[in-house]
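In: predicted model and sequence follow; I will ask about them next.
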Amino acid sequence: MKIIFAGTPDFAVPALAALIEAGHDVVMVLTQPDRPAGRGMKLKASPIKVLAEQYGLFVFQPETLKDATVQAEIAETHADVMIVAAYGLIIPTVVLQMPKHGCYNIHASLLPRWRGAAPIHRSILAGDNETGVTIMEVVPALDAGAMVSKGVVPITETDTTQGLHDALAAIGADLMVEAMHVLTQTGRLASVPQDELLVTYAHKLEKAEAVIDWQKSAAEISRQVRAFNPFPVAQSFLHGEVCRLWMATTVDGMSSSAAPGSVLDVHDGILVACGDGGVLRISELQAPGGKRLSASVFMLGHALKAGDQFGGA
């Protein structure tokens, strides 16, 4: 297959690597322009650009795909198919129609649940039992194309967005390679339309959502902490400073009548009372200006005791 690959972040890297390994001819790699990053705000290439250049592939980084000269450049590839994985730019209909066999996307949810920008985060926050990857046709409407294949991953009580992200990226790569094998052999990919009655939207995360409300249940707060790992990271005041919480799980079989946010114990993690009478165990956190630490190491440098309070200002 002559493939145009459109992707930008780490999520897209396993798919591009797998397609190259499978022997496909990647005639163009579309990725977003280099962006300022780090303290020096120097221009930084996307992870996909870095990988593409390692293989000597043609990298194209337009600011938009709506420009006629950009569209002409894409048309000149005479690609068989376009594959999209977290590209981040709107792809006009005229571009979608250029490849002989159309355009297919790797989406990190079990469509039609969680169309949109933050499907992994939203699946954890909602308490879903499972998530996954959907290979789908790309159409002008957001994540609305017919579905080719799916891979399912259970969500456990310790899963974070980072961990699921990595698992789903790997599964998506395998599914896309399998789909391209079928397309090469048969010239078509069977697909099933999405049920519009089952659609939910994974809206973009807002930084305000990272602030912990200790009146919520232990299960809700655990999901919040794990969903916002690695970004934007859940946070709460402690001793007048903003603390970032990286991992927290519910404590089965334990309840408390203490005020929500109260520290109950600091020996096996930091145990905190929650609004439903449940108890949360914080096992990894970070002080302002400090490093991300296990609770046991954190407490070596912070005078934390039962009766102290999370929350407030």
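Out: Thanks, I have the structure now.
In: when you work out contacts or count neighbours from here on, use the C-alpha atoms and nothing else.
Out: Noted.
In: how much space separates His267 from Pro232?
Out: According to CA to CA, to the nearest Å, His267 and Pro232 sit 28 Å apart.
In: again with Ala219
Out: Distance, Ala219 to Pro232, using CA to CA: 19 Å.
In: so for those two, which sits in the more crowded spot?
Out: Ala219 (20 against 17; other CA atoms under 10 Å).
In: give me the neighbour count for the nearest residue to the more buried one once chain neighbours are set aside.
Out: Computed as CA to CA, 6 or more residues apart in numbering, the closest residue to Ala219 that is not its neighbour in sequence is Thr250, at 6.0 Å. Thr250 has 23 neighbours, counted by other CA under 10 Å.
In: tell me who's in contact with Gln61.
Out: Leu30, Thr31, Gln32, Pro33 (CA atoms under 8 Å, 6 or more residues apart in numbering).
In: ok, now Lys305?
Out: By CA under 8 Å, 6+ apart, the residues touching Lys305 are Val263, Leu264, Asp265, Val266.
In: okay, now the one to match up with it:
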Amino acid sequence: MRIVFAGTPDFAVPSLRAAAARQEVVAVYTQPDRPAGRGRALTPSPVKLAALERGIPVLQPETLKSQTSRDALKALQPDLMVVVAYGLILPKKILEIPRLGCWNVHASLLPRWRGAAPIQRAIEAGDRETGVCLMQMEAGLDTGPVLLTQSLAIGEQETGGQLHDRLAVLGAQVLADGLGLLRAGIRPVPRPQPAQGVTYAHKLEKAEARLDWSLPATALADKVRAFQPWPVAEAAIAGERLRIHAAVALETAHGQAPGSVLALGREGLDIACAQGALRIRTLQREGGKLITAADYGNARRDLAVGA
């Protein structure tokens, strides 16, 4: 087979390795190099680095809508195009070029959490299960029929970063299974997605990171997990803005106004919510490093409440 792979971030790297295991990847598409770091130097994507390590040619078009882009893909004579978190929309004319069409590795159990941030949205919503779908791509946003799927349980304290890493590995396994079937002369049977249960995982925005104490503690704890390691939850507490890296929900009955400090001690910093309390375990002060709530308590003796 002649496979063209399209992907950009770390999540796509295990899938690239799976696709390239038999030297069948003839080219890799990835986003153009972007400025990154303090020096804002142009930085290649993780997928580009992984492709270059394997000696695979890399293409980085700004768009796939031009005739030039279509001609370049046609020249590769692909049997299959595999797309994993690429970041560019594939026009219908691009989808029609590979002989077997285009496959997409998507980190949710479709049709739940179509869109850009399925991993974080699943945690934020309190889902207990997620997974990976191998999907036959069509013009709609993650609407294509599903070829293969694998599910896994979301850990009670699992963060967005931890789940991301597990799903990246699972996605590579599902892709490898699909490619194995093709090599054996078996095309996976496409199953249309049901019309019921459709939800959209909109792109994460930094403005969403602010915690609202008028919500239940369970919802805030899920948000803290989902937004770790980015954009990281934050809140105004006791007169200063803190970034909250780890927290758990307590069923505490308190009768205090949401946002009030209930306790600060070795176990954590407890903040009143509309229902229950959020126990913050690790946090970051403005311009400071990551510290435990106990260390924060040592610096804020004025908040020695219920310690």
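Out: Ah, there it is. This structure is a prediction, so every number in the text was calculated from the model and none was measured.
In: quick TM-score on the pair, please.
Out: Here the TM-score for the pair of chains, by TM-score structural alignment, normalised by the length of the second structure, is 0.94; 305 aligned residues with a CA RMSD of 1.6 Å.
In: returning to what we had before: so which of the contacts of Lys305 of the first structure wins on neighbours?
Out: Counting neighbours by other CA under 10 Å, Val263 leads the contacts of Lys305 of the first structure with 23 neighbours.
In: hmm, Ser166 of the first structure is touching Phe11, no?
Out: For the record, residue 166 of the first structure is Asp, not Ser. Yes. Counting by CA atoms under 8 Å, Asp166 of the first structure does reach Phe11; the two are 7.1 Å apart.
In: so which residues make contact with stretch 276-294 of the first structure?
Out: Here stretch 276-294 of the first structure makes contact (CA under 8 Å, 6+ apart) with 215-219, 221-222, 241-251, 254-258, 260, 269-274, 295-296, 298.
In: of Asp166 and Phe11 of the first structure, which one has the most company?
Out: Phe11 (24 against 14).
In: just to check, the more buried one is in contact with Ala85?
Out: Yes. With contact defined as CA under 8 Å, Phe11 of the first structure and Ala85 form a contacting pair (7.3 Å).
In: all helices of the stretch 151-300 of the first structure, in order?
Out: Along the stretch 151-300 of the first structure, the stretches classed as helices by DSSP state H, counting those that start in this stretch are 161-186, 218-227, 295-300.
In: now the shortest one: buried residues?
Out: Buried residues in helix 295-300 of the first structure, counting neighbours by 16 or more other CA atoms under 10 Å, are found at Ala295, Ser296, Phe298, Met299.
In: so what's the last one up against?
Out: Contacts for Met299 of the first structure were tallied using CA under 8 Å, 6+ apart; there are none.
In: please report how far it lies from Ile171 of the first structure.
Out: 38 Å.
In: next: the third one.
Out: According to CA to CA, Phe298 of the first structure stands 35 Å off from Ile171 of the first structure.
In: again with the second one
Out: Distance from Ser296 of the first structure to Ile171 of the first structure, counting by CA to CA: 35 Å.
In: sort out for me which of the contacts of stretch 276-294 of the first structure are in strands.
Out: If you go by DSSP state E, those have 241-251, 254-255, 270-273 in strands.
In: filter those down to the buried ones.
Out: By 16+ other CA under 10 Å, those give 242-251, 270-273 as buried.
In: for the stretch 1-150 of the second structure, just list every one of the helices.
Out: According to DSSP H, counting those that start in this stretch, the helices that the stretch 1-150 of the second structure contains are 13-19, 46-53, 67-75, 92-95, 118-124.
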